[in-house]
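Participant: sequence-free structure coming up:
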């Protein structure tokens, strides 16, 4: 009877333990990688995974599907890499929008193309002219003084008496088939010579020839070099002898209304002379009422060249440039010339460009993030930044500023009476600037928003042969100025909008996050025919793999501790019933964490005793 009761009790305990083992816990981990992989392949929604475990008896099929599965996996992630590379290249779509509205008229700058001979520096310019005349006589046997219409006597100044530096000279090139010809031979072809001047460092240890293939270019550059030095000696040269508006502009009309002095601002350019900018006042800008030649700006300008500098300017007429408000007029970059005796009609089309900033394009909003100080009192443009960059490098390297650009704080303009070798430094720096050694073209980025004007010009004879007499007479009476050269003394310019339509070139992201996710989903569906939940199953597999690795590592660490030498024997106060057993004997095959309260074990020592046959108290 006692044995039967013990057997029944043991069976109940086994059944209870079996139920506890079969009961699912809150968190369950697998006992091995094989069990994890078997469960994943049997239950995942990823196509092809089941074929890795369903053919255990056919190893060839298992190997074939394993290679096919992982090859497909690799191809899919190769496509993923292409998509990510395209996304992080930040491509853009170009959007062209055509808008129609009344347009604000742009700013228009008009220059005389003739640097004025200031009375304050007339003596120095006369001296420079004499040296230039002698240079032309020495190089080309041309007496410019006799050729001038003013009938002045030729200069008798010789080369040895010159006080200016850097004389123009001829420098022979390496001859290939003319070695038998002497130097300075008049029979030498023009291509065997270059005209230029020598520039040396301050200690004269390093010199080079600033040479030109054309004598005209060499003489103009040499004359301009000394002309800049003369202007630099006059701190207020830009404000001296300002030409009157009426002496250059004979007539001005906008929208059939007469212009006045409030509609323009004046500045002087060292090479282009007196310049006038119309419609640059941001407080009262012009607006075209209608497109067409009668609703724009119409100017009649003087193009005579009395008392100007022929060695500095070799063209006649005027120079005009159309630009946006609050932008400096760089006449040598965007302007074009107006011919005398011709009516030039310029039609405009407005075009705006809006670029995406940030990672999509290397543009700047206002230039505040460009590492170049803006020396111009205007808003940021790429040309403003480039010229400011060159000027700052000029001051740093040469110790003085170039006269054509704004003067930085604390600097002074270059003058060879103070800075003897500034010409040598300038031309060296200019060569580095053009080769982008200074990094100005890299530092100066394009603005994210810019406005440009596409111009088309038409020309016609003005005034006509039958009307020129009365037109010139009326202009002379109106402006109290005698036009002696008639047709070569005036020109007419019309600037107007061709139409009110204007284009906006914008940018939009070509590959957004939504597009990226869509493309990734398409690739995943193509190669495995699954969805986002399949991706979550794959993520769960990775997390389970990490958890099993951690558990196995923890088990290995505990087993190493048990294999270490035992510590001191427990004393009588230690209860051996609570000593840890060997991990290898107590670790179950499946690790479960259950929210179940287990029953207390039964102890035989707590059962009631009865007397044995021999009269002793015993245990069942």
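Facilitator: On my side now, so go ahead. Since this is a predicted model, take the numbers as computed values, not measurements. Numbering: from 1, shown residues only.
Participant: For the rest of this, base every contact and every neighbour count on C-alpha atoms.
Facilitator: Fine.
Participant: From residue 402, how far off is residue 521?
Facilitator: In this view, residue 521 and residue 402 are 60 Å apart by CA to CA, to the nearest Å.
Participant: who has more neighbours, these two?
Facilitator: residue 402 (22 against 16; other CA atoms under 10 Å).
Participant: Report the central residue of the chain.
Facilitator: residue 362 (3.2 Å; CA atoms, centre = their mean).
Participant: need the contact list for that residue.
Facilitator: Residues near residue 362 by CA atoms under 8 Å, 6 or more residues apart in numbering: 445, 446.
Participant: Recalculate using a threshold of 10 Å.
Facilitator: 355, 356, 444, 445, 446, 447, 448 (CA atoms under 10 Å, 6 or more residues apart in numbering).
Participant: Of these - the most surrounded one?
Facilitator: Most surrounded of the contacts of residue 362: other CA under 10 Å gives residue 444, at 26 neighbours.
Participant: That one reaches residue 385, doesn't it?
Facilitator: Yes: in this structure, residue 444 is within contact of residue 385 by CA atoms under 10 Å, at 5.7 Å.
Participant: hey, where'd the helices end up in the stretch 151-300 of the chain?
Facilitator: Along the stretch 151-300 of the chain, the stretches classed as helices by DSSP state H, counting those that start in this stretch are 215-232, 245-248.
Participant: Format these as TSV; extra columns: mean neighbour count and distance to residue 430.
Facilitator: Formatted as TSV, these follow (neighbours: other CA atoms under 10 Å; distance: least, CA to CA, whole Å):
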stretch	mean neighbour count	distance to residue 430
helix 215-232	18	14
helix 245-248	16	34
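Participant: do you know which of these lies nearest residue 424?
Facilitator: helix 215-232 (11.4 Å; CA to CA).
Participant: elements contacting the closest one?
Facilitator: Applying 3 or more CA pairs under 10 Å, 6 or more residues apart in numbering; DSSP states H and E, we find helix 215-232 packed against helix 122-140, strand 168-172, strand 193-200, strand 207-212.
Participant: what about versus this one:
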């Protein structure tokens, strides 16, 4: 036979080929039902072969019910596995490594009394007289009522931009001697900041922006092991009465990371006079996973860039709602308006104004307010902390008492009234020695890790599917092959129908 030709339009239609293909497609082995049955008989998925080869109705029901029950259990198990992954569980691993050359930590100290009487009393009386709170020029008497006005006086000075450091104890009036790894250090090795509780504080070995850490001290500098000795004098005869409450004399110190804000008001260690205090430290590092596992951050918000001793952005809300910041946060007056990069200097609130107290409670209790005003107040992803072991012994010895006497007499400050006869008592009552030493080169490292990785999830899902109905990637490929064969069959059926329609149209013409 040869192909039929339509002489009307000169189109040749392969009728014989089309007929052969149609016969081939109509074969029972290529119909969708046969394709599905063949897949069910040969697939590696458990249960389906049992359904396909069932010889009785009861046998078919048994395998069908079994297959769907175990499929349901598998779907539940797989869903739980995927759900657990998106809860982002974590675990913490602990490792210890030796760091023979460690960066020596920053050491911050303050005099327990925030202000010195001889520099304060004159300007303070001028202020209280100007607001009609007092009417006196007596510089020898200071009452408990005047202590309340002292906070207002310092607040006014800060709000007006007037200098106030002259009212606090300077480093050169307290630092008798500084020694690091047997080498003398000077006042130039310290930076200062203001604390509303302790006045002017000083930090040794802080990482500054100007040097970018190039001048940081290391534990093995000059062949040493990392030991800082500070010999200090408290000058308690210049303390303002009632300003330190029931504390007569003392210092406060803190060991912290070189880039960390020294929150000495809450984390400081009190140092009593007449003692040599030893703070032995061990270094510990913490590494947290970033989002989505935790909400830690590695970026520095604009408000934190304003000053080295910036406090957290929780004060933003106080500034917007009250028009001022907490009177206790002297170093947090540089605030950034929410949603902008605009930085402003906010005034300190009055202590009698309860607005900042109410705002503190609201922002700490309301998550939405906290997230809006303090979106950058997040945990750091990498932190360094120190485990400190304190101890002390009586000091000073008699030779160091004479050295301290010489130091005090060399200063241009008023001496105690009975210094000539009671100088040894004064020295013992004001001398504070602080020794900070590295106890170990071993560093504890706490690292947060993901409990489930994508590979773990894939393995768990594969284990569940394999356990219950034996599905693997090859089973999926078998199913895809079945779909492909069915679609191919339907495609050829549709193409044959279109071809026949075209042929009939051409024949009629």
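Facilitator: Sure thing, it's come through. Computed from a predicted model, the values in this text were never measured in an experiment.
Participant: Please work out the TM-score for the two chains.
Facilitator: These two chains, once laid on top of each other, score a TM-score of 0.76 by TM-score structural alignment, normalised by the length of the second structure; 452 aligned residues with a CA RMSD of 4.2 Å.
Participant: ok so, going back, tell me the most buried of the helices and strands packed on helix 215-232 of the first structure?
Facilitator: For those, the largest average neighbour count (mean count of other CA atoms under 10 Å) is found in strand 193-200, namely a mean of 20.
Participant: So which elements touch that one?
Facilitator: So strand 193-200 of the first structure, by 3+ CA pairs under 10 Å, 6+ apart, packs with strand 168-172, strand 207-212, helix 215-232, helix 422-434.
Participant: For residue 561 of the first structure, which of these is the nearest?
Facilitator: Closest to residue 561 of the first structure of these is helix 422-434 (CA to CA; 72.5 Å).
Participant: Check the offset of the following helix or strand past the closest one from the chain's centre.
Facilitator: Of the helices and strands lying after helix 422-434 of the first structure in sequence (DSSP states H and E), the nearest is helix 440-443. Centre-to-centre, helix 440-443 of the first structure and its host chain are 9 Å apart (CA atoms, centre = their mean, to the nearest Å).
Participant: Packing partners of helix 440-443 of the first structure?
Facilitator: Using 3+ CA pairs under 10 Å, 6+ apart, helix 440-443 of the first structure sits against helix 382-398, helix 422-434.
Participant: so what corresponds to the residue nearest to the centre of the first structure in the second structure?
Facilitator: Aligning on TM-score structural alignment places residue 362 of the first structure opposite residue 295 in the second structure.
Participant: May I ask which helix or strand encompasses its match?
Facilitator: Per DSSP H and E, there is no helix or strand for residue 295 of the second structure.
Participant: What separation do you get for it and residue 88 of the second structure?
Facilitator: 12 Å.
Participant: do the same with residue 35 of the second structure
Facilitator: 43 Å.
Participant: For the residue lying closest to residue 144 of the second structure once chain neighbours are set aside, the count of nearby residues, please.
Facilitator: Spatial nearest neighbour of residue 144 of the second structure, chain neighbours left out: residue 242 (6.1 Å); criterion: CA to CA, 6 or more residues apart in numbering. The number of residues packed near residue 242 of the second structure is 17, by other CA under 10 Å.
Participant: What residues does the aligned partner of residue 242 of the second structure in the first structure make contact with?
Facilitator: For residue 242 of the second structure, the aligned position in the first structure is residue 311, judged by TM-score structural alignment. For residue 311 of the first structure, the contacting residues are 129, 132, 133, 216, 219, 220, 221, 222, 223, 224, by CA under 10 Å, 6+ apart.
Participant: And for residue 479 of the second structure?
Facilitator: 36, 39, 40, 43, 45, 473, 485.
Participant: Now the buried members of these.
Facilitator: Among those, the ones that count as buried by 16 or more other CA atoms under 10 Å are 36, 39, 40, 43, 45, 485.
Participant: Am I right that residue 551 of the first structure is in contact with residue 28?
Facilitator: No: applying CA under 10 Å as the test, residue 551 of the first structure and residue 28 come out as separate, 11.9 Å apart.
Participant: distance between the ends of stretch 320-332 of the second structure?
Facilitator: 14 Å.
Participant: my bad, stretch 334-350 of the second structure
Facilitator: Using CA to CA, the end-to-end distance of stretch 334-350 of the second structure comes to 17 Å.
Participant: swap in stretch 505-519 of the first structure?
Facilitator: End-to-end span of stretch 505-519 of the first structure (CA to CA): 28 Å.
Participant: Just send the contacts of residue 362 of the first structure back as CSV, with secondary structure and distance to residue 345 of the first structure too.
Facilitator: Formatted as CSV, these follow (DSSP: H, G, I helix; E, B strand; the rest coil; distance: CA to CA, whole Å):
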residue, secondary structure, distance to residue 345 of the first structure
355, coil, 32
356, coil, 36
444, coil, 34
445, coil, 34
446, strand, 31
447, strand, 30
448, coil, 31
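Participant: Pick out the most distant pair among those residues.
Facilitator: Top of the distance list for the contacts of residue 362 of the first structure (CA to CA): 356 and 444, 16.8 Å.
Participant: thinking again about what came up before, mind listing the shared neighbours of residue 551 and residue 28 of the first structure?
Facilitator: Common neighbours of residue 551 of the first structure and residue 28 (CA under 10 Å, 6+ apart) are residue 591.
Participant: what's the counterpart of residue 348 of the first structure in the second structure?
Facilitator: Under the alignment (TM-score structural alignment), residue 348 of the first structure maps onto residue 281.
Participant: Please name the residues that touch its match.
Facilitator: By CA under 10 Å, 6+ apart, the residues touching residue 281 of the second structure are 105, 255, 385-390, 436-440.
Participant: what about it, which SS state?
Facilitator: Assigned by DSSP: H, G, I helix; E, B strand; the rest coil, the conformation of residue 281 of the second structure is strand.
Participant: Next, work out how far apart it and residue 182 of the second structure are.
Facilitator: Distance, residue 281 of the second structure to residue 182 of the second structure, using CA to CA: 19 Å.
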